[in-house]
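A.B. asks: After the sequence you'll find the predicted model.
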Amino acid sequence: MKTEFNLTQLADPDIAVADSILRACVHCGFCTATCPTYVLLGDELDSPRGRIVLIKEMLEKNAPPTAEVVKHIDRCLSCLACMTTCPSGVNYMHLVDQARARIEKDYTRPWPDQLVRAALAWLMPRPALFRLGMVMARFVRPLVNLLPAPHDLRKPTLLNRIKAMLALAPPHLPPAGPASGTVFPATGPRRGRVALLHGCAQQVLAPRINTAAIRLLNRHGIEVVLVPDEQCCGALIHHLGRDVQTLAYARANITAWMKEAERGGLDAILVTTSGCGTVIKDYGFMLREDAEFAAPAARVSALARDISEYVGALELQKPLQRSDLVIAYHSACSLQHGQKIRELPKELLSKSGFVVKDVPESHLCCGSAGTYNILQPDIAGQLRDRKVANIASVKPDMIAAGNIGCMVQIASGTSVPVVHTIELLDWATGGPRPGSD
């Protein structure tokens, strides 16, 4: 694709990156077949190809984005299926991230949008506040549900976003998990030492996931540390376009992890939420122009591993008994498209004795996408229902996924238990059955 940036614009490192990405796009349209919003809406501007054109014009003109541009960029899930499909290697992720940051900087949203986005950016990265919000949701939900439904769900309103947020809140919250700074020693001779990302929403909604990961790792000779002073990875607010805050979180985490690596050594930084892992693996790119943090950010990105990657390199204990449970494996977008980890989780489950079934249309997003199911509840609901129907077609006993957002989203549309892949692997090698601890 031809671009028309001037020399002054190209002196900006971000614009230089955008120029390189745009020039790689040949407008072939392969991406449209795997884009969830294009599949649902059939609008060219709701496809990666259409959004690329909108972003190109916005950046070249260096003018405030229009409401039309914002609408179509906001509808993007950042599922990155287009990057898996693209034969030209267009890095759509870095392009749409830049567009979101530009929108956040130069576009004045209606006050209801500002209110919801500010609330999400404030609550979700802070586990104590998020937990309080989830508790309050149980009391507010009955009152909000009495209010009339909006007439046009294609135009998200403050009311239907609040309803979507409340609908995702669980009826009960589990007890808090272990605190930051806790070290879990290996059982028997120590074979490795890792940091485990504590997480934000997952820490509140499902601390059992990290507990299962710790049990499995300890059982296989790996010492696990929950690093003190660790903060939100920044993924949720990064997709809201709040780059200043995102980079502040990134720098704080890099400082904490490097301090831990110097103190006791780290073989890896493990992540059980694939959405977080995709962003942490991108820290090196995000801080490439930062003289102080560029090198340590690159090191952190190199150390970051999805839990399945690290466990896949271990020689797992043989399953205690073969299970006849049918597991539908949902491949989170951030794992299969963002991190290019597709077959490994299924292989691990299969070797651990489970009957693993692929889900039809596995490349399509479930509609969670960080805060997307709150900001775009109608589209997210359609995608969830489509995903749940595809899962039901394989008649599973359980559904496995590697991302808490997907787990919550899918569970809101089915009665089939939804668990994390690591919970099943822990169970197979001596841990409790998921849901029993």
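C.D. replies: The structure has been received and is ready for your questions. Numbering: from 1, shown residues only.
A.B. asks: going forward, measure contacts and count neighbours with C-alpha atoms only.
C.D. replies: OK.
A.B. asks: what about the closest residue to Pro396 other than its chain neighbours, neighbour count?
C.D. replies: Leaving aside its sequence neighbours, Pro396 sits nearest to Val326 (CA to CA, 6 or more residues apart in numbering; 4.9 Å). When neighbours are counted by other CA atoms under 10 Å, Val326 registers 16.
A.B. asks: Same question for the one 4 residues further on.
C.D. replies: Using other CA under 10 Å, His330 has 30 other residues around it.
A.B. asks: who's in contact with Gln202?
C.D. replies: Residues counted as contacts of Gln202 (CA atoms under 8 Å, 6 or more residues apart in numbering) are Ile209, Thr273, Ile404.
A.B. asks: ok, second structure coming up, stack it against the first:
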Amino acid sequence: MQTFFTESQLAEPGIAEANDILRACVHCGMCTATCPTYQVLGDELDSPRGRIYLIKDMLESGRPADERTVRHIDRCLSCLACMTTCPSGVDYMHLVDHARAHIEKTYRRPVMDRTLRWVLARILPYPGRFRLALLAAKVGRPFKGLMPDKRLRAMLDMAPKAIPPVSRNDDPQVFAAEGERKMRVALMTGCAQKALDTDINDATIRLLTRLGCEVVIARGMGCCGALVHHMGKEDEAHRAAARNIRAWMAEIGGEGLDAIVINTSGCGTTVKDYGHMFRLDALADDAARVSGLAMDVTELLARLDLPEGDMDMRVAYHAACSLQHGQKITDHPKALLRRAGFEVVEPADSHLCCGSAGTYNLMQPEISAELKARKVATLEARAAEVIAAGNIGCMIQIGSGTGTPVVHTVELLDWATGGPRPEKLGPVASVP
């Protein structure tokens, strides 16, 4: 793609990077075939190629973002399926990140939009606040019809009926390995996950210690920054990321770490990108080191000696976009489940997003609902007893549309290797 940035524009590192990304695009349109929003809306501007044109025009002009551009960029899920498909290697992730930051700095959103985004940024990354918000949502759900904005109604719909008690396993501490210590790893406990589903971290700790890992919950660790990062709030995202970098570097500089384990793939994609986020910062070296140690939990488990099992259960595996497209991890979760003895099946169009995408299901509820319905239909068509996924957002999204239990992959692997049966599966059927 030909670009026309001025020399003064190209002196700005972000614009220079955007220019390189734009020039890699050859207009082939292959990305449109795998773009969920293009499939739902059928609008070229709601495809990666269309958004690339809008971003190019917005950045080249040097003018503030306009309503038309913002509307189509806001509809992007950042599922990154386009990057998996693109034959030219266009780095769409960093391009759309830059566009969102430009929008945040130059565009004045309508008051309700600004308010909702501010509220989400002030609540979701903080587990304590999020728990209070979930309690308020339970109280407010009967009055959903009185809500003036469809996004407010969507927030009430997505709130779980039951809020788990706080798990003290998420507090800063060290869990000793069972038997000989093979590795020392830090576990990222997340933020929203600690309010929505404490079973995931509990199962992860049991599984890793059982397999010989000493598990560290680092003091000072918090939200990865992904939520505000995808809102274009660069400064807030970098502050959150910097706290994590310092927390993990303290452990690296102490007894050392073999890996930083992440069991929420949306967070994993962001942590693995810390090196890029801080490439021009004083924390550049530390950020790169942290990114280099970051691993999805299934990446680490693939390196450990997971016992073979004979679990008699049919599992439909949902591949989270942040895992299969963002981190290019496609085989490890399925191979691990099969090794544990589960029968693993996959839905049709497994490359397509479920519509969760961070806060997307709250800010774009209609498109999200359509994508959820499609994903649930393809999963239920496999007639599985349980659905497994590696991302809390996907689990909540899919779980709100199906009666089939939805669990994290590590919960099944923990159960298969000696842990408790996941409560989400319900009681064991009695034998007549």
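C.D. replies: It's in. All values reported here derive from a predicted model rather than from experimental measurement.
A.B. asks: just to revisit the earlier point, which position in the second structure pairs with the residue nearest to Pro396 of the first structure?
C.D. replies: Under the alignment (TM-score structural alignment), Val326 of the first structure maps onto Arg314 of the second structure.
A.B. asks: these two touch, right, that match and Phe342?
C.D. replies: Yes. Distance between Arg314 of the second structure and Phe342: 6.1 Å, which falls inside the contact criterion (CA atoms under 8 Å).
A.B. asks: how close does whichever residue in the second structure pairs up with Pro174 of the first structure get to Thr404 of the second structure?
C.D. replies: Using TM-score structural alignment, the partner of Pro174 of the first structure in the second structure is Pro164. Separation of Pro164 of the second structure from Thr404 of the second structure (CA to CA, to the nearest Å): 20 Å.
A.B. asks: more neighbours, these two?
C.D. replies: Applying other CA under 10 Å to Pro164 of the second structure and Thr404 shows that Thr404 carries more neighbours, namely 20 against 14.
A.B. asks: Once you drop chain neighbours, what's closest to that one?
C.D. replies: Spatially, and ignoring its direct neighbours in sequence, Thr404 of the second structure is nearest to Val386 (5.8 Å; CA to CA, 6+ apart).
A.B. asks: In contact with the counterpart of that neighbour in the first structure, which residues are there?
C.D. replies: By TM-score structural alignment, Val386 of the second structure lines up with Met398 in the first structure. Applying CA under 8 Å, 6+ apart, we find Met398 of the first structure in contact with Leu325, Val326, Ile327, Ala328, Val416, Pro417, Val418, Val419.
A.B. asks: From those, list the buried ones, please.
C.D. replies: Buried subset of the contacts of Met398 of the first structure (neighbour count, 16 or more other CA atoms under 10 Å): Val326, Ile327, Ala328, Val416, Val418, Val419.
A.B. asks: now the biggest helix by length in the second structure: which residue numbers in the first structure?
C.D. replies: Looking across the second structure with DSSP state H, the single longest helix is helix 234-253. With TM-score structural alignment applied, helix 234-253 of the second structure matches the range 243-262 in the first structure.
A.B. asks: got the contact list for the residue nearest to Pro396 of the first structure?
C.D. replies: Per CA under 8 Å, 6+ apart, neighbours of Val326 of the first structure: Phe354, Val355, Val356, Lys357, Lys395, Pro396, Asp397, Met398.
A.B. asks: for the nearest residue to the fourth one once chain neighbours are set aside, helix, strand, or coil?
C.D. replies: Counting by CA to CA, 6+ apart, Lys357 of the first structure lies nearest to Ala328, which is 4.9 Å off, once chain neighbours are set aside. For Ala328 of the first structure, the reduced secondary structure class is strand; criterion used: DSSP: H, G, I helix; E, B strand; the rest coil.
A.B. asks: can you pull out the strands in the stretch 301-437 of the first structure?
C.D. replies: All strands of the stretch 301-437 of the first structure, identified by DSSP state E, counting those that start in this stretch, fall at 304-306, 326-329, 355-358, 398-401, 418-420.
A.B. asks: which one of those lies closest to Cys31 of the first structure?
C.D. replies: The closest of the strands of the stretch 301-437 of the first structure to Cys31 of the first structure is strand 355-358. By CA to CA, the value is 22.0 Å.
A.B. asks: Buried residues, the closest one. List them.
C.D. replies: By 16+ other CA under 10 Å, the buried positions in strand 355-358 of the first structure come out as Val355, Val356, Lys357.
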